Each structure stands twice: as structure tokens, then as C-alpha cells.
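*Asks:* just coords:
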């Protein structure tokens, strides 16, 4: 398993596609799957369009509307971040063929920060033969 770190903004989506592709290229796996995992309760990982930055802005706006600021009981004051993280999820699984990550034409992998700024980790495991 490989791991990399990134510094995040207060809230936002960071395109990590190139880093995941690099880790797959350096693996010895020709055919298999790649698991990307985020070990944080106020962040997540997702796949979405990476051609138009307005998609990311729209997603952040929609999350803010779906998870309003309410009188949450969690004392740290970051309950919306925990909820958004659960909505997005903490892992994705992707196919690897010929030692390359398979994504659709417009797809990219995004680290989703909901409670930054922070130094975060991403774990990547490539499995197969």
C-alpha cells in the first residue's frame, strides 16, 4: 500500500487523479483494481467531472444547501463536515488494465475537504496480477 499527504483548503475538492495514476504506474500490477481510501471523518473521496471547475463549485454549493448549519449537538462545531463526509464516502474502487487507471473521458478523482485547512492522508492500494 502507498500513502501520500496533501495540504487542504478550508473546504474544497482537490484533484488527485495524477498522483493515483503515478502510483499505479509504479506498481507491478497489470490487471486488477485500485482502492483509494481517506482515513478521516471530515473528508472524503469521489469521482466526478474534472473538465469544468464549475462542477466542483456546484457540488460544494449543493452540499452546503443539503447540510445547513443547525444546532448540532457535537461540541467541536464541525457536524456539517462529518455529515458531508458520510454522504460522499471514504473510499472508491477503480479498475486497472495494462498498468493504467481506467476512468471515463471526463472523470477525475477528488479528495473532498469539508473541515480544513489540514494536512491529510490518502491511502492507495493496487491489487491484482
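*Replies:* Looks like it arrived, so ask away. If you're wondering where the values come from, they're calculated on a predicted model, not measured in any experiment. Numbering: from 1, shown residues only.
*Asks:* only C-alpha atoms for contact and neighbour calcs from this point on.
*Replies:* Fine.
*Asks:* Tell me the residue in this structure that is farthest from the middle.
*Replies:* Centroid-distance maximum for the chain: residue 71 at 27.6 Å, with Cα atoms, centre = their mean.
*Asks:* Just to be sure, that one is in a strand?
*Replies:* No. Assignment of residue 71 by DSSP: H, G, I helix; E, B strand; the rest coil gives coil, placing it outside any strand.
*Asks:* Surely residue 99 and residue 21 touch.
*Replies:* No. Under the criterion of Cα atoms under 8 Å, residue 99 makes no contact with residue 21, lying 9.2 Å away.
*Asks:* So between those two, which is more surrounded?
*Replies:* For residue 99 versus residue 21, neighbours defined as other Cα atoms under 10 Å are more numerous around residue 99 (20 against 17).
*Asks:* ok, the more buried one - contacts?
*Replies:* Residues in contact with residue 99 (Cα atoms under 8 Å, 6 or more residues apart in numbering) are 24-25, 27-31.
*Asks:* any idea how far the closest residue to it other than its chain neighbours lies from residue 127?
*Replies:* Closest residue to residue 99 apart from its sequence neighbours, by Cα to Cα, 6 or more residues apart in numbering: residue 30 at 4.3 Å. Going from residue 30 to residue 127 by Cα to Cα, to the nearest Å gives 9 Å.
*Asks:* Contacts for the stretch of helix or strand residue 60 belongs to, please.
*Replies:* Under the criterion of DSSP states H and E, residue 60 resides in helix 53-66. With contact meaning Cα under 8 Å, 6+ apart, helix 53-66 is reached by 12-13, 49, 84.
*Asks:* try this one next to it:
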């Protein structure tokens, strides 16, 4: 799956696309693995509520601020993006039951863009039985 991002740092809800891939796979029971193909993006699960999304972005900036003298910035000035991606992780594994993702009521799957805007590739692998 390809996602076009529009900001330097943003959180994009990709739950609908992941659900579509599960449906199209025909797998009834198994697991769905969502992973990013980039070292300056992340995949995570949380609630898609506007205030919480803003809080997550704010906390990332406070914990790992841009331009804090990171050695990698000498190469391409995006060390903070790499470090934030390490904190958040690059994949999520989600159970599939009866042909559907097993997510809690408020859970959504997010792509975290940490060095955009860019075209990003997300791998969605569904493994299981029909």
C-alpha cells in the first residue's frame, strides 16, 4: 500500500486500508502484519481522537526535539525522525478472526510520518486459513 503524506510530522489513520486488505485476502482466521518500509516512519495502534493525536505529536517533540545536536544530522538533518521511529516501532501484528481485524472499540492503526512529506510504502501481510 502506498500513502502520500503532506506534512513533516503527522499521524495517518490507515485502519480502513488494512481492513480492506484483510477482506481481499480471503483469510478467515489468522494474523495481519502491518509494517513500514522506511526508517523514518512508524506503525502503531491507538485511539484516533483529535486531542490525543495532537498530544502524541507534542510528546514526540518534547522527548526527541528537532536539532538537538544529533550526530546523524550531519548527514541529512533528520536524526529526530529516525529516533522517534525507533521509539514507536515499525510494525504491528493484529489477529484476524472471522475475516475481520480483531481491534478494540477505540483502536485504530496509524502510520506515523516523521520526515515528510513523502510517498510511503506500507507492507500488509495476511497469513492464515480461509
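*Replies:* Here it is on my side, so go on. Since we're looking at a predicted model, the values are computed, not measured.
*Asks:* so what number do they get for TM-score?
*Replies:* TM-score for the superposed chains, counting by TM-score structural alignment, normalised by the length of the first structure: 0.94, backed by 125 aligned residues with a Cα RMSD of 0.7 Å.
*Asks:* quick one on the thing from earlier: what residues in the second structure pair up with the helix holding residue 60 of the first structure?
*Replies:* Alignment of helix 53-66 of the first structure against the second structure: residues 50-63, by TM-score structural alignment.
*Asks:* Same question for the matching stretch: list its buried residues.
*Replies:* Residues residue 60 are the ones in stretch 50-63 of the second structure that count as buried (16 or more other Cα atoms under 10 Å).
*Asks:* That one vs the first structure - mean distance after superposition?
*Replies:* Superposed on the first structure, stretch 50-63 of the second structure shows a mean distance to its aligned partners of 0.5 Å (mean Cα distance after the TM-score superposition for the first structure).
*Asks:* can you tell me which residue is nearest the centre of the first structure?
*Replies:* Closest-to-mean residue, the first structure, Cα atoms, centre = their mean: residue 45 / 2.1 Å.
*Asks:* which helices and strands does the longest strand seen in the first structure pack with?
*Replies:* Ranked by residue count, the top strand of the first structure under DSSP state E comes out as strand 119-128. Under the contact criterion of 3 or more Cα pairs under 8 Å, 6 or more residues apart in numbering; DSSP states H and E, strand 119-128 of the first structure touches strand 2-7, helix 17-26, strand 31-37.
*Asks:* List the contacts of it.
*Replies:* Under the contact criterion Cα under 8 Å, 6+ apart, strand 119-128 of the first structure has outside partners 1-8, 20, 23-24, 27, 29-40.
*Asks:* what about 7 Å?
*Replies:* Under the contact criterion Cα atoms under 7 Å, 6 or more residues apart in numbering, strand 119-128 of the first structure has outside partners 1-8, 24, 29, 31-39.
*Asks:* buried stuff in it?
*Replies:* Buried-residue list, strand 119-128 of the first structure, by 16+ other Cα under 10 Å: 120-127.
*Asks:* Let's have those residues in a markdown table, adding distance to residue 57 of the first structure.
*Replies:* Compiled in a markdown table, the buried residues of strand 119-128 of the first structure are given as follows (distance: Cα to Cα, whole Å):
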| residue | distance to residue 57 of the first structure |
| --- | --- |
| 120 | 21 |
| 121 | 23 |
| 122 | 22 |
| 123 | 25 |
| 124 | 26 |
| 125 | 29 |
| 126 | 30 |
| 127 | 33 |
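*Asks:* Can you tell me the closest non-neighbouring residue to residue 7 of the second structure?
*Replies:* residue 117 (4.9 Å).
*Asks:* Could you give the number of residues near the one you found?
*Replies:* Other residues near residue 117 of the second structure come to 14 when the count uses other Cα under 10 Å.
*Asks:* That one: what secondary structure?
*Replies:* Classification of residue 117 of the second structure using three-state DSSP returns coil.
*Asks:* Pretty sure it sits against residue 11.
*Replies:* No. With contact defined as Cα atoms under 7 Å, residue 117 of the second structure does not count as touching residue 11 (11.9 Å).
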